[in-house]
Structures are given as C-alpha cells and as structure tokens.
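Chemist: Below are the sequence and a predicted model; questions follow.
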Amino acid sequence: MTATVTRRSVLGAGAAGLATTLAAPSASASTPRSRTPNFVVVYVDDLGYGDLGCYGSPLVRTPVLDGMARRGMRFTDFYSGSPVCTPSRAALMTGCYGPRVNLPAVLFPYPRDVDEGISAEETTIAEYLKREGYATGIFGKWHLGDPASRAEHHPMEHGFDRYFGIPYSNDMDPVPLYDDREIVEEPVDQATITRRLSEQAVAFVREHADEPFFVYLAHHQPHEPLASEFAGRSAAGAHGDSVEEIDHYVGVLLDELDALGIREDTCVVFTSDNGPWYVGSAGDLYGRKAETYEGGMRVPFLVEWPGVVPRGATYREPGQLVDLLPTILAAVGARPDPGRVIDGHDLLTAWRTGRRVDRGDIFYYEGGNGRLNAVRRGDWKLHVSRAAGPYFTGRGFSSTAETPQLFNLRTDPEESYDLSEHRPELVEELADTIRAFDAALRADRAARYGS
C-alpha cells in the first residue's frame, strides 16, 4: 500500500516524521516516464559563489550538489538578476531585469497599504507553464509583493497552483507562513523551515508524478538570521550548517524523483538569488551582496537533466538568471509573449551540448535605485557606477568617484586591476552600450507603468 501525504501531515511532521513520511513513494519505479519534462528550480538566498564543494569550498560539505555537478553541468560564469532579493526573483519569474518590470529594489512588508508588487501585466514562468499543462508549486520565499497588503500579489494569482512559504525575507517582521492562502504560523519556526519546505515539495511531486510539473523550491536560507536543524554540524559555522542542510534536502528530493521513476524526465536547476551577505564565501571574486562587483552577482548554477545535459560538463561562458525563462520555454516548445521585451536568451543549445552560445551582454543593475552600474561583454567588464557601503544600515547607497573602471574577468576575476586607461576606446564603446540599453529599458517601463 502506498503512503498518503497530506498538507497537514507534512506540515506537522517532525524530524522523525520526515523519515517516516518520505519512506514510501506514492508511485512505483515503473511509473511510465512523461513525454513532457518536469522542472525543479531550487533557488536559495544569499549563497556565495564559493559556498559549495564543487565551487571550491574547503569547509562546507555539499555531496549532493557536488554530485549534481558530476552528473550534469556546472556554470562558472553565471549571474543572478540583481545583487538583492526582489529584482533577482523578478528576473527569474519574468525573464526581465527588475527595473523593466517596475521592481528595481527590495520590497518590505510595511506599511501594509503600500501598493508594490509584481503586476498582473507581467507573465511569470509559472503562468507560461500552466498554459502548457503543467502543475505548478512554489515552496518558500516569494518576495514579489505582500499578499497581506494586496491580494493580487499572492503567488497563486501569478500562475502557481500551490503555495507553502513566506512572503518576503526572514529578517522582516512579521514572518508569516502561508499554506496556500491561509497563514498557518506567525512567526514561522525558522529552524524547521528548510525541512518543511522540502517535505511539501516532495508531497507535491508525488501528487503530480503522472503529469508535468514545475516546482519552485525557494529556500530563504542561508539569509540571516541563520537557523537550521543541522546546527553545529559544519566547519563553516551557522552559514555552513544552513547550506549543508539545504544540500541534504536536495538529496531527499532527488531520491524521491528516483523512487517515482521520473528522474530522467526531470530537469533540476540549483542556483542563488545573489552573493553572500556578511558571512559566506564569494570564492576568488571581489564584492558581496548589494554590490555589482562579481561577488555580489556571480553565483553557483547547476543543471542536471539525465539524457539531455551532458554529464560532468563545465560551461565557462556567461549566463544569467533572466535566461532561465526563455530556456525552459524553449525546452517545452513555447515562446514568451510577443508583446513583451524579454532580457533573457535561450541557452537550451548550451544545456544540451555544452557548446558556447553567445547570449550577448550581461547587465548589472543594482538593487537600491535600479541604476545600471556595469556591463560585461566577453571577458571585459566596465563599471560606470557602483553601489558601495553597508547594506540596509540607514545610510543608503553611494556612488564612488573612481569609475569608469575596466576589468578583464578572465585574467582578473577579483576586479583588482583597472585597465580603463589602456583601452579608452573599449570604455567608450561599452559606456555607449550602457546608456543605450538603459534608455530603452526605461522607455519600455514608462510605456507600461508610466514611470
């Protein structure tokens, strides 16, 4: 007899209950494979480029994610959509930079009458996939509008059939836990939430194992305050505890896909919304969260898709979070709405072959006032402005006087040696690119939003 998993039973399961609840899959390994691929996007908060074993961490143990890298593809030069939460999540959901969809900065839950959030005018990846017959679920942090302020900002109004998670960052007050449209816990028990989100994602996969599904598992760890049932296990302190717990539960989800016989039908993506905050490692990159230096926006990116993505591949060309939506749509034979400018590029050929796809320039929008600070073209990166100083301390953002700065990221990933005086013609070319792109983006936003 198969085990039955309900929302309430999973919600109340403790550490011991996890092993019992997940012990028996709801379908056998002989379940016929779906012709349409499933997609699982595991999206974590404030994970640094150097926080995984497969990205060089000597302290954080991540055997599951390291295994994904061995069996799938690891990107060395992948960028978030922004160095902070909200615009980065907007990039994932819409394939657009945050300022284009009128979400240039972090949203806060107060005051409650603030009308800020993702517009119904935008089409999310969940909405696109629902059109293609997918079951869609979000488990974790939303941060694209407070449902308690405006009901239309609820993720279930933007293409998701199922929601279990928190509406914004775990350091904001209050921190409610939603089960679909109902708040079931406030404040959320943060030490247990990584496990509980994973349990709910597993339950959703079981429920929809015989149809195509999209799971967006958006852990709010290792964003501070750090909390974990794995406390004290990691040589990398509390940050490492949270990362190692996430790694473990990614393994639980992958094991469930195996048990259900749908692993080879499922594309699993793992990445982060931006670089590390006060703790965590940016590897050999300069900068941290809130900065448009590499450490603030270059993040781990792994994709495992048996039989599609080549095993053990390393992709060394640039990619960005805005590319995820057009790539996934290409994989199911769909396209973004023709009336919407999409900033992302289809990287499906790169995923399938490991061969270079020229996705064009990478743009670095900061998360304070939505200013376009930098552009990458090939190995070259030009800063024309940059965010500096402490983040969310009341002092705000400041622009430094040393720009423009030009770096060769292939030889100088730390952005230590400014070459602008050696290549003035390239500085001017890239500065012109920034001005033109930003002007076009702002004109597009003004046409849609009047601002």
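Modeler: Okay, I see it.

Chemist: Going by C-alpha atoms from here, please, whenever you check contacts or count neighbours.
Modeler: Will do.

Chemist: Counting neighbours, show which residues of the longest helix seen in the chain come out buried.
Modeler: Using DSSP state H to define each element, the chain has its longest helix at helix 424-449. By 16 or more other C-alpha atoms under 10 Å, the buried positions in helix 424-449 come out as Leu426, Val427, Leu430, Ala431, Ile434, Asp438, Leu441, Arg442, Asp444, Arg445.

Chemist: Comparison target below:
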Amino acid sequence: MRLTNMLKGIFFLFSVFLWTGSVIQAAEKSARPNVLVILVDDLGYGDLSSYGASDLKSPQIDQLISRGMKFTNFYANCPVCSPTRAALLTGRYQDLVGVPGVIRTHPENSWGYLLPTAITLADVFHQAGYYTGIIGKWHLGLESPNTPNERGFDHFHGFLGDMMDDYYQHRRHNVNYMRLNQKTIDPKGHATDLFTDWACEFLQQQASSQKPFFLYLAYNAPHTPIQPPEEWVEKVVRREPGIDPKRAKLVALIEHLDAGIGKVIQTLDQAGLSESTIIVFSSDNGGQLSVGANNGNLRDGKQSVYEGGLKVPTGVVWKNRIAPQSQSDFMAMSMDLFPTVCEAAGITVPAGLDAVSFLPILEGKSQTPLRRDWFFRRREGGTRYGGKTIEAVRSGDWKLLQNSPFAPLELYNLKLDPLEQNNLAGKNRNKFNQMSALLRAEIQRYGSVPWQKPISKTSPSE
C-alpha cells in the first residue's frame, strides 16, 4: 500500500512537472510574437489599389496593410533583387555582406557571394528558440555554404535561383532549383500557387507548435516572365475594356499574387495565430516599366536609382501594438526591418549593423531620423547592362546619383523636386562636392569586402 501511494505521488509530481513545463512553454510562446515577412518581387510603388492604382484590384494586400501601418516613404536597399534580399536578411548595406549585384547561375555574370560570416535574421531567431522557415525565392546563393538551411533556416521550401524562365516549369537556364530543404523537387503548378500553398501548410503546422516561428515568404511574382494564369487575364480584360495587353498581363499577375497572399493571411487567422504575429509586407525594388509596371508619379523604375526604382509599398501589422489604418511618411529601408522585428520580439539585436530599428514609429511614438546619410548602390557589368554600376546618396532633402557609369553625377532637392526633373549639379557646387565626398568614402568602405566565390587552393602536386 505504501509503495502504491509512493508511486502515485511520484506520478503526480511528474504530471505537475510536465504540466508546468507545458504552461511555461505556452507562456513563452504567447509572450514572444511570431514574425511573418512577406517580400514580393518587382512590385511598383503605384501597383496596389491602396497606393493609387486605378486599373488594378488588390483587396487582400490592401486589407492586410489596413490592419496596421502603411508607409509612404519606404525604400528598398537596391533597385534589383539579390542586394535588397541580402540587406534585409543581414541588416547591413549589401556591399558589406558581399552582394553588390545580382547573383546568377553563370559565374561570369554573377555579382555577389554572401559573406559566410554574415549573421542572418534566421540565425538570430533560430538562436532565440524560434522555428525558422523560408518559402519561395532565395536568390542569395546556389551552393554550400550559401543555401538557406546553412544560413539559419530550419525549413526551406522554394527556389534557390533568381528568376524563373517559366512559372509552371520552375527552371532557370534548364536547371531545376526547386528544393525542399536540401532535396531537389519537381512540383506541378504555378509558382505563386505553390508558394501560397506551402506557406499555408507551414502556418497550419505551426499552430500546434510550442515554438514561435519566423517565416520569410518571398514570392517571385510579379517578376518577369509576366505569366499569370489565363483566367486571371480574362477577368482583367473584361473589367478594364481598352487596357493595354501588356499592362493587362501584369495586372493579372499582381491580382493573382494578391489572392495568394489573402489565402496566407486567412490561414493565419483560422489557425489562431494573427493576434500573436507581426506581419511585414514589402517589395525588393520598384516595378519594371518595360513590362507595364506603375511606379506612381515617380521617375523611372527597376534597375534605376531614381525614386521609381527604390521607393516601394510597405506595411507592418501587429495587432494591439500597431494602430490599424495608421500611416507614416517616416523614412526607412529594407535593412531596417532586421533590428525592428528583433526588438519587437524581445531579441537582442546583433552589434555592428548598419540598420536601425523603427519600432517607436510603429508604436505611434516620435523618433529621430534613422540616419543622416542613406546609400543605394548596384554593381553590375557585362555588355547587356552597359557596365551598370550605379549609386546614390541621400542626405536630408538632397540626393546625388549616377544612374549610368557613362553619365555625370546628378543632384536633386527632393523636397522641392520629388520627380527629379531639375538637376542642380551645376548650380550648387558646394552641396555637389559635399555629397560626392560622402559617396566616394562609402564606396571605399565597401571595397573591403570580397564579393566573388573564394578560389579553391590546390596542392603543389596539382
């Protein structure tokens, strides 16, 4: 009898221990918000209904942004893909982590190699006990050590490469870059639908997890090729009689993307995760004008350091912390998301970042500008791009830029001339010289970091 009572006591204490542990885990999870970062590809500043598009319907993204704060003065780090992604995931200027340009399949036309020692958002959240996932487009390396599972992500379901040559075949230069972690896969369907479905599966699985999650959902839409499902094009043409056929296809691709994001948010809601999840929505650069993109009244677009290539639609949602339907013209850029979501999650921000948290703005507080000088740069080469190394620096209302290596530097006052039409380079030489010196010093700083794959050392016998 005494032994039976002793066993019952031990069982009771063990049960209490398990229950207490589960309560503590649940409390820790509820105290630490999940983070969902949605990055779309080449979405123009004016290509959402909520940002002024009149021939396009984006109810899901508009509704998402209306749950929190809409930014009207948010910038991508670079006017092309890989560098902005590197900046967002490291909190550094892209050149300082080895990604000044686009990483591509062929080494002779690849312009970056993610610094192996760079700390990623996924590294930080993983170390903090989060389950980390990336779904969609990686575009920061095609081989070890620069694959997602080696850069802090517990789960990868998506595309290693840059653009897809076909949204249904999922190839680039006839190479299959679709992966489930390290395994090559060959799924069927439109890439946007696949990434949506995989994100929904991830969220459903996380609903019963004791760990909070960090999910980076990187769609490749609406990047070229402009290949929406045909029924979406037909819907746009019926609704918008007389629309240019090229524009109709892009609108359809964006509306198809919008519906996919709506499914992801609906899954988040149904899984009971919305109240405990910070959601970020942004684009990696401006829209591509040659395929019909709308960058509002901004000058130029993708591949340009004029405003149309850099300013992007962005919103941040956090229920009960960020006021719904709020709006801010506070200036921030892609890399600043890194310390912002870390601070929001109560995670220590790594030292040495170029990025600065704008969490006070999200909470409705005042905040001084994040930095005095803002740098934008893209390093590229080859005859196709005409040696396309371009850069810009902004300091206060002033912006100095060189949008072609074969053109002189240009100087604009964005407060007086937001459309960048009145070049003051010849009229204000003091400001021109001051900002030229800033840009030159920054470029010299970037030169300390290699951006090509290290050459393998061979033994003397070889």
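Modeler: Here it is on my side, so go on. Predicted, not measured: the structure shown is a model, and the values here were computed from it.

Chemist: Can you spell out which helices and strands pack onto the longest helix of the first structure?
Modeler: Applying 3 or more C-alpha pairs under 8 Å, 6 or more residues apart in numbering; DSSP states H and E, we find helix 424-449 of the first structure packed against strand 372-377, strand 380-383.

Chemist: Need the winner for burial among those strands.
Modeler: A comparison of those by mean neighbour count, using mean count of other C-alpha atoms under 10 Å, puts strand 380-383 on top with a mean of 24.

Chemist: gap between that strand and the chain center?
Modeler: Taking C-alpha atoms, centre = their mean, to the nearest Å, one finds strand 380-383 of the first structure lying 24 Å from the centre of the chain it belongs to.

Chemist: Who are the packing partners of the next helix or strand after it?
Modeler: Toward the C-terminus, strand 380-383 of the first structure is succeeded by strand 387-388 as the next helix or strand (DSSP states H and E). Counting contacts by 3+ C-alpha pairs under 8 Å, 6+ apart, strand 387-388 of the first structure is packed against strand 398-399.

Chemist: Now do the strand it packs on: distance to the chain's middle.
Modeler: Distance, centroid of strand 398-399 of the first structure to centroid of chain: 26 Å (C-alpha atoms, centre = their mean).

Chemist: who touches the equivalent of Leu353 of the second structure over in the first structure in this structure?
Modeler: In the first structure, Leu353 of the second structure lines up with Ile342, judged by TM-score structural alignment. Applying C-alpha atoms under 8 Å, 6 or more residues apart in numbering, we find Ile342 of the first structure in contact with Thr94, Gly95, Cys96, Pro336.

Chemist: Determine which two of those are furthest apart.
Modeler: Pairwise distances across those (C-alpha to C-alpha) peak at 11.1 Å, for the pair Cys96 and Pro336.

Chemist: Compare these two and say which one has the larger neighbour count.
Modeler: The residue with more neighbours, out of Cys96 of the first structure and Pro336, is Cys96; 26 against 18, by other C-alpha atoms under 10 Å.

Chemist: so what's the more buried one up against?
Modeler: Cys96 of the first structure is in contact with Ala90, Val322, Val341, Ile342, Asp343, Gly344, counting by C-alpha under 8 Å, 6+ apart.

Chemist: repeat for Leu347 of the first structure
Modeler: Contacts for Leu347 of the first structure (C-alpha under 8 Å, 6+ apart) come out as Gly319, Asp323, Leu324, Pro326, Thr327, Val357, Arg359.

Chemist: Would you mind giving those as JSON lines with secondary structure, distance to Gly53 of the first structure and neighbour count added?
Modeler: Shown next, in JSON lines, are those (DSSP: H, G, I helix; E, B strand; the rest coil; distance: C-alpha to C-alpha, whole Å; neighbours: other C-alpha atoms under 10 Å):
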{"residue": "Gly319", "secondary structure": "strand", "distance to Gly53 of the first structure": "21", "neighbour count": "28"}
{"residue": "Asp323", "secondary structure": "helix", "distance to Gly53 of the first structure": "25", "neighbour count": "25"}
{"residue": "Leu324", "secondary structure": "helix", "distance to Gly53 of the first structure": "24", "neighbour count": "24"}
{"residue": "Pro326", "secondary structure": "helix", "distance to Gly53 of the first structure": "29", "neighbour count": "22"}
{"residue": "Thr327", "secondary structure": "helix", "distance to Gly53 of the first structure": "26", "neighbour count": "22"}
{"residue": "Val357", "secondary structure": "coil", "distance to Gly53 of the first structure": "27", "neighbour count": "16"}
{"residue": "Arg359", "secondary structure": "coil", "distance to Gly53 of the first structure": "28", "neighbour count": "17"}
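
Chemist: want to throw those residues into a markdown table with distance to Val308 of the first structure?
Modeler: Compiled in a markdown table, those are given as follows (distance: C-alpha to C-alpha, whole Å):
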| residue | distance to Val308 of the first structure |
| --- | --- |
| Gly319 | 18 |
| Asp323 | 18 |
| Leu324 | 16 |
| Pro326 | 17 |
| Thr327 | 13 |
| Val357 | 16 |
| Arg359 | 20 |
